[in-house]
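Peer 1: here are the coordinates; sequence isn't available:
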């Protein structure tokens, strides 16, 4: 059954239009509050946000809807998504909410929900909430309207927890780290964690103004961080996205270390230490074929899921795995967090750098990736270019030309009006020709 409002990572859209209006948020919170009030004992919800201007509007609207259904609201302020998952569980809340559109520009926003254990809601629960939302949730008697409080130490709680995840409590003294917080949710917490652990920290993207989140910075645009690495002679860079649930790193030359390389490094080291449960890494269909080949050579199984970190987490929970993620930088370590945590993942790599004394370029170049091309084609909402006969024919032709020597993955984004065209093949010239052709046909459609 297709969900009406929820996508691959909560609800997302352009701020102050469609589902991202104050009116819709009041109704959404009322529906969610009604659902969780049915069997709740504490009836409390924690709400975190990133640094977008529209977060103020959406936070207040959600608060109104939740209190109208009897839930007590704890406002956490700007805080990374993984911290919201952490505090949902540690504060014994029935529900956690993160207001963020992750790596999207400031004019977008989104809502992510966490259940009592700090994990994102299942597809089944989201569908039940949608039924309530469309049928009209009911407010409660005035005697039971909820209260609102602001939790002033939310950042400090997360900072202290993040420091405990460093293996062997290793200190980072002597490491020079460029840290790009994307003018987003981690702009306070991440620099504090690295500095308190002893690193020399050079910060970028720590001056949010409501509009500059992810603008020319962060995990999707690491060029400024790369320049800073080269100019300062830094050992490594950590680039987070707007809500800090994903990470891209840079070595000492400014070269990108993507999520696949980070997962390969962690999986290898954890397997050697006997920490990798069932000797298995969970990743999505986007992860490079080179990763799969490398892991097989190490005796490590790669399990693939649908695209989206929530599906990675669900596979991990269902089968007891403790390491997974996405090439885009969501690194999920269920020993430490309930969702992707860019900062905590970065700390694991920094600890290995410190312990090994090696350069990042050597430590993190774990496998040789198969040439991969990813192109995005924007389309107007409401259109269905993938249904076009011409597009389907171009895709079929591309797959036939690649044969068994590569693969194509074409899909609609679950968070933006984009068609994502990904291809892999050892023959990069042929691959580029095929991907370009498919993208051109999609644009025409």
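Peer 2: Arrived safely. Note that the structure is a prediction, hence the values are computed from the model and not measured. Residues are numbered from 1 along each chain as shown.
Peer 1: okay, CA-based contacts and neighbour counts for the rest of this
Peer 2: Fine.
Peer 1: Tell me how many other residues surround the residue nearest to residue 223 when sequence neighbours are not counted.
Peer 2: Residue nearest to residue 223 in three dimensions, not counting chain neighbours: residue 217, with 7.3 Å by CA to CA, 6 or more residues apart in numbering. Counted with other CA atoms under 10 Å, residues neighbouring residue 217 total 24.
Peer 1: got another, please set it beside the one above:
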């Protein structure tokens, strides 16, 4: 059973009990050995290493580089760059693995380590388990010395390469589109404004001055208020909000209304269906997607494949079925023809391209989905496993589901990165959804 890797790598308080420099050395060294063994490469493995701008990333980057080179891997340091930029560069440079140091949307004190395999793909559970077992076994007995120790080089044009890739994936000009982009003082601060401007959009960048401490601090995709105000103030056509590592995006229409991942997926699915590029007319999404998306896609002749929560599971379904679009309500959206992981910048470019193509406003395009009232409550718990095994919780959920019938649904799921249980309820009215979710949250909290 995995104990270090959650739904999106290893994450925790930087320099705290779990995410220490010592662990970063062990994770990166073990990953290099395990992935090199699976590839059977004759030459020394190569790893791409990137990070978001949070202060602890400097410390952890040094530890990751030490771990990789101690295992005989050469490291390509790409600096501050979005997570999908690291995934792309792993593929473009033919590297054996990639390491992204980021805690995504988490607050600044946290950080994390994400590992990509060759081609820029996320690791399957079995490989993560092998890496954990290698960590538990301790340092390798026979480590490289002399010329066999890995070397570090800097890829100074990494962001430029990534932006160029995004532009080739978005052939339509965005001339006439005015966008406000909230970079969350994160990894997108340089890449996002550059990509959108080079694609032809008029760009107003906000929260694009990272200082290592301000990432996600009241800004970005988890704090949409400042973006909503800025879109209206600047008279923009839309706003785009990224999280700290820019593997997701949410949007805001010209009136300041939020356009979530479900609505973005619906817009992109219709665009791809019209273009004949939506494979089998299927959209892959998770159990968190609103029933309104299911209804809209059914009426548009688009089928849904539903997975567990986490973009890794969306990716697995996309690859297994050869599908071309999938994602999450949270804004992690994957376009496998152009990216191996969720890419907030690519998603935003495609969304704006649909606006430019149709001449429609974002509100008009997103209006295809009528969202059922949904309430999500994050409940702090002492032990997620205890909640999962609670008979009282199971009984309360069954009662709520019986009351809602076909008019709504209930979903309880543990967080993959924190001691939280997420209680989600959809219902015909906001009042019913709130009442039901609050009741269930109380049961969960007392379990």
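Peer 2: Sure thing, it's come through. This is a predicted model, so every value here is computed, not measured.
Peer 1: one step back: map the residue nearest to residue 223 of structure 1 across to structure 2 for me.
Peer 2: In structure 2, residue 217 of structure 1 lines up with residue 219, judged by TM-score structural alignment.
Peer 1: Is the corresponding residue of structure 2 for residue 261 of structure 1 in a helix, a strand, or coil?
Peer 2: Here residue 261 of structure 1 is matched to residue 263 in structure 2, going by TM-score structural alignment. Following DSSP: H, G, I helix; E, B strand; the rest coil, residue 263 of structure 2 is assigned to helix.
Peer 1: My guess is residue 263 of structure 2 contacts residue 291. True?
Peer 2: No: taking contacts as CA atoms under 8 Å, residue 263 of structure 2 lies outside contact range of residue 291: 11.6 Å.
Peer 1: Compare neighbour counts for the two and give me the winner.
Peer 2: Between residue 263 of structure 2 and residue 291, counting by other CA under 10 Å, residue 263 is the more crowded of the two (29 against 22).
Peer 1: Could you check how far the more buried one is from residue 311 of structure 2?
Peer 2: 17 Å (CA to CA, to the nearest Å).
Peer 1: And for residue 293 of structure 2?
Peer 2: Residue 293 of structure 2 is 18 Å from residue 311 of structure 2, by CA to CA.
Peer 1: for residue 30 of structure 2, same thing?
Peer 2: Counting by CA to CA, the gap from residue 30 of structure 2 to residue 311 of structure 2 is 24 Å.
Peer 1: okay, stretch 346-356 of structure 1 sits on what stretch of structure 2?
Peer 2: Mapping stretch 346-356 of structure 1 onto structure 2 (TM-score structural alignment) gives residues 348-358.
Peer 1: And stretch 185-198 of structure 1, by the same measure?
Peer 2: Going by TM-score structural alignment: stretch 185-198 of structure 1 matches residues 187-200.
Peer 1: three-state assignment of residue 100 of structure 2?
Peer 2: On the basis of three-state DSSP, residue 100 of structure 2 is classed as strand.
Peer 1: Which positions within the match of stretch 185-198 of structure 1 qualify as buried?
Peer 2: Buried residues in stretch 187-200 of structure 2, counted by 16 or more other CA atoms under 10 Å: 187-199.
Peer 1: what does it rub up against?
Peer 2: Contacts to stretch 187-200 of structure 2, defined as CA atoms under 8 Å, 6 or more residues apart in numbering, come from residues 51-53, 80-83, 159-160, 163-164, 166-167, 170, 172-177, 181, 183, 202-205, 207-210, 242, 244-246, 345, 349.
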